[in-house]
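Visitor: Got a predicted structure plus its sequence, pasted below:
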Amino acid sequence: MPADSAVYVYGIVPAGIETDPQARGIGGATVTAVRHGELAALISELDLDRPLGTPEDLLAHEALLDETAAVVPVLPVRFGAVLANRTAVVDELLATHHDEFLTALAGLEGKAQYVISARYVPDAVLRDVLAADPRIDQLRAAIRDRPTEAARDERIALGRLVQAALDERRQADTRSVADAVAPLATGVVTREPPGEYGAADVAILADLAREHDLERAVAVLAERRAGQLEVRLLGPLAPYEFVADLRPEARTWDS
């Protein structure tokens, strides 16, 4: 390995896996495996003169892990983990945490993470919010024709009422989405939905063999809430929400 290069670590997998010769990681580098005992680390060489932390780098990191998770159990290592060389991968990562990682991988056998993401249809949710709370509609009517500055306090109050109503609706819809897929999951994590009109963001750990069942459950949910919610199923993904935050205590770059 050249003196100006190091090893970038993507994740931990069972030692028996064979890497795809076509698999590419950050910067288009070939992905290989470093093995120790019953574990292997997916790695690629990294030129230390090259900046690390671009959106393209993060996408390459996640893509490699997600593609792996669709085939074998994988413990994702946090983005930006770099070690000096292959020996350091063994000494500082695989050997040190061998039994811990092996146990975690056993719990992920045949499983991957899926995400159910739901977004409100803006006009529909605002219409529902207005219908559900007469105070909001009354306040809107009271300030509709008043100058902006003259009705400043009322407009602030209106914004707070709408936000509170959306927050309450978002909590209820997050529970509804989680309940719809929970029977197919071995783990469920609810997260803050992104964006002004995010309705739900639910990560689950589920058997790969039940993916079609999960697709059907999400399709039923989407049909039931058609016109109110736009629902998407993402996955299979690496189980980011269901493993400890793995990061070698070595040279790293934050994203």
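Guide: The structure has been received and is ready for your questions.
Visitor: switch to C-alpha atoms for all contacts and neighbour counts from now on
Guide: OK.
Visitor: Under a three-state scheme, what state does A244 occupy?
Guide: Classification of A244 by DSSP: H, G, I helix; E, B strand; the rest coil places it in coil.
Visitor: any idea how far it is from P14?
Guide: Between A244 and P14 the distance, using C-alpha to C-alpha, to the nearest Å, works out to 17 Å.
Visitor: Which of those two has more residues huddled nearby?
Guide: For A244 versus P14, neighbours defined as other C-alpha atoms under 10 Å are more numerous around P14 (22 against 14).
Visitor: Not counting its neighbours along the chain, what's nearest that one?
Guide: Leaving aside its chain neighbours, P14 sits nearest to L39 (4.8 Å; criterion: C-alpha to C-alpha, 6 or more residues apart in numbering).
Visitor: What is the burial count for the one you found?
Guide: The tally of other residues near L39 (other C-alpha under 10 Å) stands at 23.
Visitor: pull the longest helix from this protein.
Guide: Assignment by DSSP state H gives helix 152-181 as the longest helix of the chain.
Visitor: Going by neighbour count, list what's buried in the helix or strand following it.
Guide: Tracing the chain C-terminally past helix 152-181 and defining elements by DSSP states H and E, one meets strand 185-191 next. Across strand 185-191, burial judged by 16 or more other C-alpha atoms under 10 Å covers 185, 188, 190.
Visitor: And stretch 102-121, by the same measure?
Guide: Along stretch 102-121, the positions that meet the burial threshold by neighbour count (16+ other C-alpha under 10 Å) are 102, 104-105, 108-121.
Visitor: just stretch 123-138 next, same as before
Guide: 125-126, 129-130, 136.
Visitor: quick one on the thing from earlier: give the contact list for the residue nearest to P14.
Guide: Taking C-alpha atoms under 8 Å, 6 or more residues apart in numbering, we find L39 in contact with 12-16, 94, 98, 101-102.
Visitor: Tabulate those (CSV), appending distance to V220.
Guide: Converted to CSV, the contacts of L39 look like this (distance: C-alpha to C-alpha, whole Å):
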residue, distance to V220
I12, 35
V13, 34
P14, 36
A15, 39
G16, 39
L94, 43
H98, 42
F101, 37
L102, 37
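Visitor: before we go on, here's another structure to hold up against the first:
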Amino acid sequence: MTEMRTYVYGVAGAGVLSAPLRAQGLPDGRAPVKTIAVGKAAAIIGRHDGPPVRGLSQPELLRRLTIHQRVIEDAMARGDVLPARFGTVLASEDEVRSFLTHWGGQVQESLAQFSGLVEVEAAATWDLKQALAEISRQPEVVSAKAAAQQASPQDRLASQVAVGQLVKRALDQRRTLYQAKLLAEVGALAKGIQPNAVLADELVFNVAFLMERGALAAFDAAIERLDDALAGALTIRRIGPLPPYSFATVSVTRFDAQRLAAGRALLGLPGEISEDAVLTSYRRLARQLHPDNNLGDPSAAERFAALGAARADLLAYCRSRAQADAADGAPTLMMMIERTGDGLSPAAGGDG
């Protein structure tokens, strides 16, 4: 029998979720969901006795992700909420309380940073056949196709590949142009911009915007203007408002004592460590171990990569301890606020 643990959906202010949440949690969309509060910070949780998400099939993964998002969006209707990374599971409710004890201040700071902000996505599709037909009439594509037809048998495949690459570049250029038009129209309204991956040929762009709730009407009007200007070339959908999934997802991870010990040994840092000590030791060793200074050593690159990984682990540990609230005992969990990518500045989007 699988051990019962605690699933974390997200965090909120303690006073935001005073009314009971609907029973719509994992694994079946009907399980109870509740909150645990420590001071002014709260976590949205449920019981968990299933496998980790990395072991799920794709259909089951998507089904559970939908349930996870439904819980967060229900909570968001009551106030500011930050979603936890999908699949976040802690050992028990007591460990959730310990997390809030150490990280409650950081939770409040993060909630304040995103107070009143929501995510909306603009996703556009096109008629791919029509787009390809238009591209096929471009002079350079016509010329490349003619050259492929006239190529010798041994060169024909390479010529056909070149035509395909030319068409793909033209499609990508159109996507870039349309996304630039979107950003020129709505970018200045946003507090943050995060382009998402285009995972289907029919998809032109999928961009997340961090918006003030009061700016949503202006956002919708801007999308309508863009739609009119494009005269039906794209079908644009507005998705949301949503929690700020793309801009502020709470990551809770457990410190790996053995990995930290190995990192300390590699950097020569016994006992208590500090961020300055980690950086000083790393810089000294990096000069010694850099592959450029160890030409002919086949293991130099691997050693240098291990040094970089140790630096990252130890810095995360030091910074996490510095951020955590004063509490009895050192934190065993690390909290970070993640976003899905590097993003774009709203100013850059506004310039188009």
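Guide: Ah, there it is. Since we're looking at a predicted model, the values are computed, not measured.
Visitor: Please state their TM-score.
Guide: Structural agreement between the overlaid chains, expressed as a TM-score with TM-score structural alignment, normalised by the length of structure 1, amounts to 0.86; 247 aligned residues with a C-alpha RMSD of 2.7 Å.
Visitor: Just tell me the aligned range of the longest helix of structure 1 in structure 2.
Guide: Counterpart in structure 2 of helix 152-181 of structure 1, with TM-score structural alignment as the criterion, is residues 157-186.
Visitor: how big's the offset between the matching stretch and structure 1?
Guide: Averaged over the aligned pairs, stretch 157-186 of structure 2 sits 1.3 Å from structure 1 after superposition, using mean C-alpha distance after the TM-score superposition for structure 1.
Visitor: And that stretch, how far out from the chain middle?
Guide: Averaging C-alpha positions (C-alpha atoms, centre = their mean, to the nearest Å) puts stretch 157-186 of structure 2 25 Å from its chain's average.
Visitor: what's the burial count for F247 of structure 2?
Guide: Per other C-alpha under 10 Å, the neighbour tally for F247 of structure 2 reads 24.
Visitor: just the helices in the stretch 251-352 of structure 2 please.
Guide: 257-267, 275-289, 300-323, 346-351 (DSSP state H, counting those that start in this stretch).
Visitor: Please enumerate the helices of structure 1.
Guide: With DSSP H applied, structure 1 shows helices at 55-69, 86-89, 98-107, 122-132, 134-143, 152-181, 211-224, listed in chain order.
Visitor: What is the third one packed up against?
Guide: In this structure, helix 98-107 of structure 1 makes packing contacts with strand 5-14, strand 39-47, strand 75-76, judged by 3 or more C-alpha pairs under 8 Å, 6 or more residues apart in numbering; DSSP states H and E.
Visitor: Just give me the match in structure 1 for A222 of structure 2.
Guide: Counting by TM-score structural alignment, A222 of structure 2 lines up with A217 in structure 1.
Visitor: what about that match, how many neighbours?
Guide: A217 of structure 1 has 17 neighbouring residues, counting by other C-alpha under 10 Å.
Visitor: I'd assumed A180 was in contact with it.
Guide: Yes. Counting by C-alpha atoms under 8 Å, A217 of structure 1 does reach A180; the two are 6.8 Å apart.
Visitor: hang on, the earlier thing: please point out which of the contacts of L39 of structure 1 structure 2 shares.
Guide: Of these, the contacts whose aligned counterparts also meet in structure 2 (both residues aligned by TM-score structural alignment, their matches' C-alpha atoms under 8 Å) are 12-15, 94, 98, 101-102.
Visitor: Name the nearest residue to I43 of structure 1, ignoring sequence neighbours.
Guide: What sits nearest to I43 of structure 1 in space, not counting adjacent residues and going by C-alpha to C-alpha, 6+ apart, is V9, at 4.6 Å.
Visitor: Next, the contact list for the one you found, please.
Guide: By C-alpha under 8 Å, 6+ apart, the residues touching V9 of structure 1 are 41-44, 77, 81-83.
Visitor: Same check for those residues, but in structure 2.
Guide: Among the contacts of V9 of structure 1, the ones whose aligned partners also touch in structure 2 (both residues aligned by TM-score structural alignment, their matches' C-alpha under 8 Å) are 41-44, 77, 81-83.
Visitor: Reformat the residues you listed as JSON lines; add neighbour count.
Guide: Conversion of the kept ones among the contacts of V9 of structure 1 to JSON lines gives the following (neighbours: other C-alpha atoms under 10 Å):
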{"residue": "A41", "neighbour count": "27"}
{"residue": "L42", "neighbour count": "25"}
{"residue": "I43", "neighbour count": "25"}
{"residue": "S44", "neighbour count": "24"}
{"residue": "V77", "neighbour count": "22"}
{"residue": "A81", "neighbour count": "20"}
{"residue": "V82", "neighbour count": "25"}
{"residue": "L83", "neighbour count": "24"}
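Visitor: Show the contacting residues for R155 of structure 1.
Guide: I143.
Visitor: now it: how far from L161 of structure 1?
Guide: R155 of structure 1 is 10 Å from L161 of structure 1, where distance means C-alpha to C-alpha.
Visitor: go on, H61 of structure 1?
Guide: Separation of H61 of structure 1 from L161 of structure 1 (C-alpha to C-alpha) stands at 41 Å.
Visitor: Could you check which of these two is surrounded by more residues?
Guide: Set side by side, H61 of structure 1 and L161 give different neighbour counts by other C-alpha under 10 Å, the larger being at H61 (24 against 17).
Visitor: need the contact list for the equivalent of that one over in structure 2.
Guide: Alignment of H61 of structure 1 against structure 2 is given by TM-score structural alignment, with H68 as its counterpart. Contacts here follow C-alpha under 8 Å, 6+ apart; on that basis H68 of structure 2 touches 9, 25-26, 86.
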